[in-house]
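In: only geometry, no sequence info:
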């Protein structure tokens, strides 16, 4: 009896695959994809200028806001951009930022890949920023996101 020969394709197909996820090198890669016009407006924001807001009052109509100088543009869920000029920026948004509104579950998905840190908290809203390191301590934020998720459901 002749030994059975495998061709190269069968050999490669039989090799075990590594399922370990590749960690992101830029936390902005974890953000939801947006229309090109919006991306052009907010693409210059660095990771430390991005805020993720989880609110118990979120209506899902606005999914992002641009806060820069007197501009307060909003990206609506249907992809339209509502361009706004604010008379004065709110105190907590005195510095330019890209504010992304999302559910606690979506924020937790991002947090699982790159640590988020609490930057502002009110009774029905929590705002997070990307930690300087993706592997920073996640315990406090994980607990807060779980509590917010329970209240959102």
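Out: Noted; the coordinates are in hand. All values reported here derive from a predicted model rather than from experimental measurement.
In: Only C-alpha atoms from now on, for both contacts and neighbour counts.
Out: Will do.
In: Same question for the longest helix along the chain: list its buried residues.
Out: As assigned by DSSP state H, the longest helix anywhere in the chain is helix 139-152. For helix 139-152, a neighbour-count test (16 or more other C-alpha atoms under 10 Å) marks 141-142, 145, 148-149 as buried.
In: Output those residues as JSON lines; include the columns distance to residue 10.
Out: Shown next, in JSON lines, are those (distance: C-alpha to C-alpha, whole Å):
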{"residue": "141", "distance to residue 10": "46"}
{"residue": "142", "distance to residue 10": "44"}
{"residue": "145", "distance to residue 10": "45"}
{"residue": "148", "distance to residue 10": "49"}
{"residue": "149", "distance to residue 10": "46"}
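In: Can you tell me which of those residues is closest to residue 13?
Out: Nearest to residue 13, judged by C-alpha to C-alpha, of the buried residues of helix 139-152 is residue 142 at 38.5 Å.
In: surely that closest one meets residue 107?
Out: No: judged on C-alpha atoms under 8 Å, residue 142 makes no contact with residue 107 at a distance of 9.7 Å.
In: which residues does the residue nearest in space to the middle of the chain contact?
Out: The C-alpha lying nearest the average C-alpha coordinate of the chain belongs to residue 31 (C-alpha atoms, centre = their mean; 4.0 Å). Taking C-alpha atoms under 8 Å, 6 or more residues apart in numbering, we find residue 31 in contact with residue 110.
In: take a look at this one as well, against the first:
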């Protein structure tokens, strides 16, 4: 008598394609901010976000939005201050500049690779890499050194 294969056993034996994890949005890794600020920066794409890590950060300003000759700042107390941006500013291109500690930047870097971005002054500036899983080694080392300076 021929053995009949049970349909459930047959389906269970089929090779399953590897499930691809949903692509993470790098903007979801950024710190939550007051709703008024979130509305102000909602249009800024991930490629225009810059993360600044400085050993001399005072925490008075936590973010800046620079575009169209204007600069908006989110202060540590949650207030927003707007002002004109001089044309010779070190970041002339439109961007959302987020100031943070090296440890906070490292936590983002663990989930989405950061790469060095052009910057000036006493801070190191990073941006989201094109690919989530690029080589993290150089920036990881840089963030470790910055963390030591900040401690």
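Out: On my side now, so go ahead. Being a predicted model, the structure only gives us computed values, none of them experimental.
In: any idea how far residue 128 of the first structure is from residue 110 of the first structure?
Out: 11 Å (C-alpha to C-alpha, to the nearest Å).
In: Could you pull out the residues contacting both of these two?
Out: Shared contacts of residue 110 of the first structure and residue 128 (C-alpha under 8 Å, 6+ apart): residue 116.
In: in the second structure, which spans are helices?
Out: 7-12, 35-41, 102-111, 137-150.
In: Pull out the buried positions in stretch 65-83 of the first structure.
Out: 65-69, 71-75, 81.
In: again with stretch 46-57 of the first structure
Out: For stretch 46-57 of the first structure, by 16+ other C-alpha under 10 Å, it's 47, 50-56.
In: and of these, the nearest to residue 122 of the first structure?
Out: Minimum distance to residue 122 of the first structure across these is 9.3 Å, recorded for residue 55 (C-alpha to C-alpha).
In: Tell me who's in contact with that closest one.
Out: Residue 55 of the first structure touches 101-103, 124-126, counting by C-alpha under 8 Å, 6+ apart.
In: one more time with 10 Å, if that's ok
Out: When contacts are counted by C-alpha atoms under 10 Å, 6 or more residues apart in numbering, residue 55 of the first structure touches 101-104, 121-127, 148-149, 151-152.
In: Please point out which of those the second structure shares.
Out: On the basis of both residues aligned by TM-score structural alignment, their matches' C-alpha atoms under 10 Å, what survives of the contacts of residue 55 of the first structure in the second structure is 101-104, 123-127, 148-149, 151-152.
In: for the second structure, what spans make up the strands?
Out: Under the criterion DSSP state E, strands of the second structure are mapped to 49-53, 61-67, 70-75, 80-84, 95-99, 114-116, 124-128.
In: Redo the ones you listed as CSV? Include distance to residue 22 of the second structure.
Out: What follows is the strands of the second structure, written out as CSV (distance: least, C-alpha to C-alpha, whole Å):
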stretch, distance to residue 22 of the second structure
strand 49-53, 22
strand 61-67, 28
strand 70-75, 31
strand 80-84, 34
strand 95-99, 25
strand 114-116, 19
strand 124-128, 18
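In: so the longest helix of the first structure versus strand 50-55, what angle?
Out: 40 degrees (axes from the mean of the first three to the mean of the last three C-alpha atoms, to 10 degrees).
In: Pretty sure residue 82 of the second structure sits against residue 40.
Out: No: between residue 82 of the second structure and residue 40 there is no contact under C-alpha atoms under 10 Å: 11.5 Å.
In: any shared contact partners between those two?
Out: 65, 72.
In: returning to what we had before: of the helices of the second structure, which is nearest residue 25 of the second structure?
Out: Closest approach to residue 25 of the second structure among the helices of the second structure is made by helix 102-111 (10.2 Å; C-alpha to C-alpha).
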